[in-house]
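Visitor: turn this into a structure:
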Amino acid sequence: MSNRRTFLKKTLASTSLLLPAGLIPACSQSQDTAQGEKFKPLILSTWDHGMPANDRAWKVLMETGDLVSAVEEGVKVTELDMENLSVGLQGLPDREGIPTLDASIMKGDGSCGSVAFVRQVRHPISLARRVMEETPHVMLVGEGARQFAIARGFPMEEEVLSPKAEAAYQEWKVESQYKPIINIENHDTIGMIALGADGKLAGSCTTSGLAFKMHGRVGDSPIIGAGLYVDDEVGAATATGLGESIIRICGSFLIVELMRQGRSPQEACEEAVRRLIAKNAKDIKDIQAGFLAINKDGEYGAFAVQKGFTFARHQSQGKDLLQAGYKM
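Guide: Below you'll find the model as predicted:
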């Protein structure tokens, strides 16, 4: 497996895209020292692969001012990353050897769309946006989502595993046992949330789901309120990790509602982790889940069950990869 979970300590050269080096915050900055910081605009996304995704999203936002296009185009980078085994058609398959994808997108005015259990679609996030903008529905799944994609002109990709996924699948079939291992690419995603200079919010989430899952399994990523929730009046949140544990607490909606009640983004993420642990106590040693949040004022927070959750932050003064705090 890739070692992309290792916390990256970037040099100033890696952040020269946004501002002169002297103004760029150090990547080694801890989450604790970031409390109270406010940024507009601001883009956050999960894990190390959030850095190139944020690069693209920031570029789109700066060029167009279109927050929804920014969060869509950003995660499309990850959907095409052949080194990533947790997002996109190159991701690890289900136990039948078939990659199936989930995605969601949401605006702060409540508009949202999602797709789940989709086959052969290279960019499920773009299909989710079409559901949001071109149908009266919120979610399409399975064959219905695939038919909608065909009707909208999405090319159907050949259903062949990527070389890395094929090798992992053949290895798994020797014993055909499912056991999650935290912080590796069998239960991750990319979730991205963004705040514009005008105070508007948007978010996106896309994944290939659990490796070697039962055929038909759907995780938290396409479920509005679980893997993603956005409200212009309050803020936005997204989740990553073992989807079943996140669904059980409606994690992203919970965080936004806690912020509505006056909690900071960091406090809300920490409370969500505490509730997740309480609901999954029996198996918690084998569970990783992490949350990101932004409020409408530009404050942000991040927290995880276990050590190892990283997140990417892009704002006007620079970009960096940060290590989230954790409970256990």
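
Visitor: C-alpha from now on. contacts and neighbour counts both.
Guide: Noted.

Visitor: wait, is Lys319 part of a strand?
Guide: Yes. Per DSSP: H, G, I helix; E, B strand; the rest coil, Lys319 lies within a strand segment.

Visitor: wait, it sits on Arg313?
Guide: Yes. Counting by Cα atoms under 8 Å, Lys319 touches Arg313, with 5.6 Å between them.

Visitor: more neighbours, the two?
Guide: Neighbour comparison, Lys319 and Arg313: the larger count goes to Lys319, with 29 against 21 (by other Cα atoms under 10 Å).

Visitor: please report how far the more buried one lies from Pro163.
Guide: Distance, Lys319 to Pro163, using Cα to Cα, to the nearest Å: 32 Å.

Visitor: what's the answer for Pro124, then?
Guide: Distance of Pro124 to Pro163, computed by Cα to Cα: 21 Å.

Visitor: with Leu258 instead?
Guide: With distances taken as Cα to Cα, Leu258 is found 43 Å from Pro163.

Visitor: now swap in Thr46 and tell me
Guide: Separation of Thr46 from Pro163 (Cα to Cα) stands at 25 Å.

Visitor: look at the two and report which has more neighbours.
Guide: When Thr46 and Pro163 are compared for neighbours, Thr46 comes out ahead with 31 against 11, by other Cα under 10 Å.

Visitor: nearest residue to the more buried one other than its sequence neighbours?
Guide: Phe311 (4.5 Å; Cα to Cα, 6 or more residues apart in numbering).

Visitor: for Phe39, same thing?
Guide: Gly298 (4.7 Å).

Visitor: tell me the contacts of the one you found?
Guide: Gly298 sits next to Glu37, Lys38, Phe39, Lys40, Pro41, Leu42, Leu195 when contact means Cα atoms under 8 Å, 6 or more residues apart in numbering.

Visitor: doesn't it belong to a strand?
Guide: No. Under three-state DSSP, Gly298 falls outside any strand and is assigned coil.

Visitor: residue contacts, Asp220?
Guide: By Cα under 8 Å, 6+ apart, the residues touching Asp220 are Ala226, Gly227, Gly243, Glu244, Ile246, Ile247.

Visitor: where do the strands of this structure begin and end?
Guide: 42-46, 101-107, 112-118, 139-141, 190-195, 201-207, 228-231, 235-241, 289-295, 300-304, 310-315, 318-323, 325-326 (DSSP state E).

Visitor: got those strands as a markdown table, with distance to Ile184 columns?
Guide: Formatted as a markdown table, these follow (distance: least, Cα to Cα, whole Å):
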| stretch | distance to Ile184 |
| --- | --- |
| strand 42-46 | 13 |
| strand 101-107 | 18 |
| strand 112-118 | 21 |
| strand 139-141 | 26 |
| strand 190-195 | 13 |
| strand 201-207 | 14 |
| strand 228-231 | 21 |
| strand 235-241 | 10 |
| strand 289-295 | 12 |
| strand 300-304 | 14 |
| strand 310-315 | 12 |
| strand 318-323 | 16 |
| strand 325-326 | 17 |
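
Visitor: here is a second sequence; please produce its structure as well for comparison:
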Amino acid sequence: MYSRRKFIASTTVAAAALSTGFKRLIAAEKLPAGIKPIVISTWDEGLNANQGAWEILNKGGRALDAVEAGVMVTENSQNCCVGLGANPDRDGFVTLDASIMDENFNCGSVAAIERIKHPISVARKVMEKTPHVMLVGQGAQQFAVSQGFKLEPLKLSDDAEKTYKNWLKTSEYKPIVNIENQKAAPAKLGDKYNHDTIGMVALDANGNLSGSCTTSGMAFKMRGRLGDSPIIGAGLYVDNEVGAVTATGQGEDVIRVAGSHSVVEFMRQGLSPREACKKVVERVAKIKGAKAKDIQVAFIALNKNGEHGAYALQKGFTYSVCDKNNQKQLLKTSSYFDNEL
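Guide: Below is the predicted model of the structure:
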């Protein structure tokens, strides 16, 4: 007969088992042995940006701090045209977009912001200091100033001014595939740096993921045009249970498929980072049809275990990796039209 004493004893054992199991579950959520901090970012310029992030990750710092510091390196650069040195829109104004997301689904972004050197830092302030996710245009600028950001002079950089004047001769809007990659950029003045993006995702020593993305958008775009970079779920997405993803290329087509979020969802189903990126690129190719050969779209992904991968529509896309064992690594990726790997 099942007595009250036996019932109490059995429930006590069960409770102990549940308690032990719960402890094991918590322990299992930590990174597997041997996994180290890692940061990956888009394009060749990511090599420099990664070093800014690695200075924080290597000291046990938070991934969120790392991805902000990393892309700030690129925003400071006058070479790749992310930031105030970028080419303007067709009306002659430089407008910047940025987004950031942490391990707790907190996120912030700014779009079409002008005269602010580090839009990524304003995006973080939006995340931490407001009840909103995105601020745009004049409102974003006003918020930045209220948070202590300096308004920079309303002036094009020397290179951007020359490029813009050259572009005005034809006023042709024709984005060039892989223009973000300086090595692939044509030498003809006016074609260089038609658009640029630096996207970064990182995993820290505590096993937490974060991501960031900052861009000047398409050069010579229509006033008010917005791409994918500041849109959470399109240009950037982080799910700390699964992985983190960022995008580059023609933003309109990343938006169409909620690109970064879609890659994360494929990883949730068990696909590797590379295969998840490939699935979404294939979706873009199907939607665009014959026009797919005229654009570039690419994704980089990092999963919870520190595994990374990427895939692009066109060949020539590269991404940069930094970890303790290989602090400067530039990787070529497979592509939909020219599967070279």
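
Visitor: any idea what the TM-score is?
Guide: Once superposed, the chains reach a TM-score of 0.87 (TM-score structural alignment, normalised by the length of structure 1), with 290 aligned residues with a Cα RMSD of 1.1 Å.

Visitor: still on that earlier bit, and the residue nearest to Phe39 of structure 1? What does it align with in structure 2?
Guide: Correspondence of Gly298 of structure 1 to structure 2, assessed by TM-score structural alignment: Gly306.

Visitor: return the set of buried residues in the helix or strand where Arg5 of structure 2 lies.
Guide: Per DSSP states H and E, Arg5 of structure 2 falls inside helix 4-28. Counting neighbours by 16 or more other Cα atoms under 10 Å, one finds that helix 4-28 of structure 2 has no buried residues.

Visitor: from the chain's centre, how far out does that helix sit?
Guide: 43 Å (Cα atoms, centre = their mean, to the nearest Å).

Visitor: residue in structure 2 paired with Glu233 of structure 1?
Guide: Checking TM-score structural alignment: Glu233 of structure 1 goes with Glu241.

Visitor: wait, that match sits on Lys304?
Guide: Yes. Contact criterion Cα under 8 Å: Glu241 of structure 2 and Lys304 qualify, at 6.6 Å.

Visitor: so how far is Ala128 of structure 1 from Leu80 of structure 1?
Guide: 16 Å.

Visitor: neighbour-wise, which of these two wins?
Guide: Shown here are Leu80 of structure 1 and Ala128; by other Cα under 10 Å, Ala128 has more neighbours (31 against 16).

Visitor: against Ala116 of structure 1, how distant is that one?
Guide: Separation of Ala128 of structure 1 from Ala116 of structure 1 (Cα to Cα): 9 Å.

Visitor: so what sits against both of these two?
Guide: Joint contacts of Ala128 of structure 1 and Ala116 (Cα under 8 Å, 6+ apart) are Ala103, Met139.

Visitor: ok, the contacts of Gly298 of structure 1 in structure 2: which stay?
Guide: Contacts conserved in structure 2 for the contacts of Gly298 of structure 1, using both residues aligned by TM-score structural alignment, their matches' Cα atoms under 8 Å: Phe39, Lys40, Pro41, Leu42, Leu195.

Visitor: most neighbours out of these, which is it?
Guide: Going by other Cα under 10 Å, Leu195 tops the kept ones among the contacts of Gly298 of structure 1 with 28 neighbours.

Visitor: map that one across to structure 2 for me.
Guide: Under the alignment (TM-score structural alignment), Leu195 of structure 1 pairs with Leu203 of structure 2.

Visitor: what sits against that match?
Guide: Here Leu203 of structure 2 is in contact with Pro37, Ile38, Val39, Ala63, Leu209, Ser210, Leu302, Lys304, Gly306 (criterion: Cα under 8 Å, 6+ apart).

Visitor: isn't the fifth one up against Gly243?
Guide: Yes. The pair Leu209 of structure 2 / Gly243 is scored as a contact, 7.1 Å apart, by Cα under 8 Å.

Visitor: can you count the residues close to the residue mapped onto Ser41 of structure 2 from structure 1?
Guide: Mapped onto structure 1 by TM-score structural alignment, Ser41 of structure 2 lines up with Ser45. For Ser45 of structure 1, the count of nearby residues is 34 (other Cα under 10 Å).

Visitor: gap between Ser45 of structure 1 and Ser204 of structure 1?
Guide: From Ser45 of structure 1 to Ser204 of structure 1 the distance is 9 Å (Cα to Cα).

Visitor: find the residues that touch each one of those two.
Guide: Common neighbours of Ser45 of structure 1 and Ser204 (Cα under 8 Å, 6+ apart) are Gly191, Met192, Ile193.

Visitor: with neighbour count and distance to Lys59 of structure 1 as extra columns, can I get those in TSV?
Guide: Putting these into TSV (neighbours: other Cα atoms under 10 Å; distance: Cα to Cα, whole Å) gives the following:
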residue	neighbour count	distance to Lys59 of structure 1
Gly191	30	18
Met192	33	15
Ile193	32	15
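
Visitor: which among those gets closest to Gly209 of structure 1?
Guide: Gly191 (12.7 Å; Cα to Cα).

Visitor: which residues touch the residue lying closest to the closest one once chain neighbours are set aside?
Guide: Once flanking residues are discounted, Gly191 of structure 1 sits nearest to Cys205: 4.3 Å by Cα to Cα, 6+ apart. Residues near Cys205 of structure 1 by Cα under 8 Å, 6+ apart: 75, 103-105, 125, 189-192, 221-222, 227-228, 238.

Visitor: just Ala312 of structure 2 next, same as before
Guide: Ala312 of structure 2 touches Cys277, Lys278, Val281, Gln296, Val297, Ala298, Phe299, Thr333, Ser334, Ser335, Tyr336, counting by Cα under 8 Å, 6+ apart.
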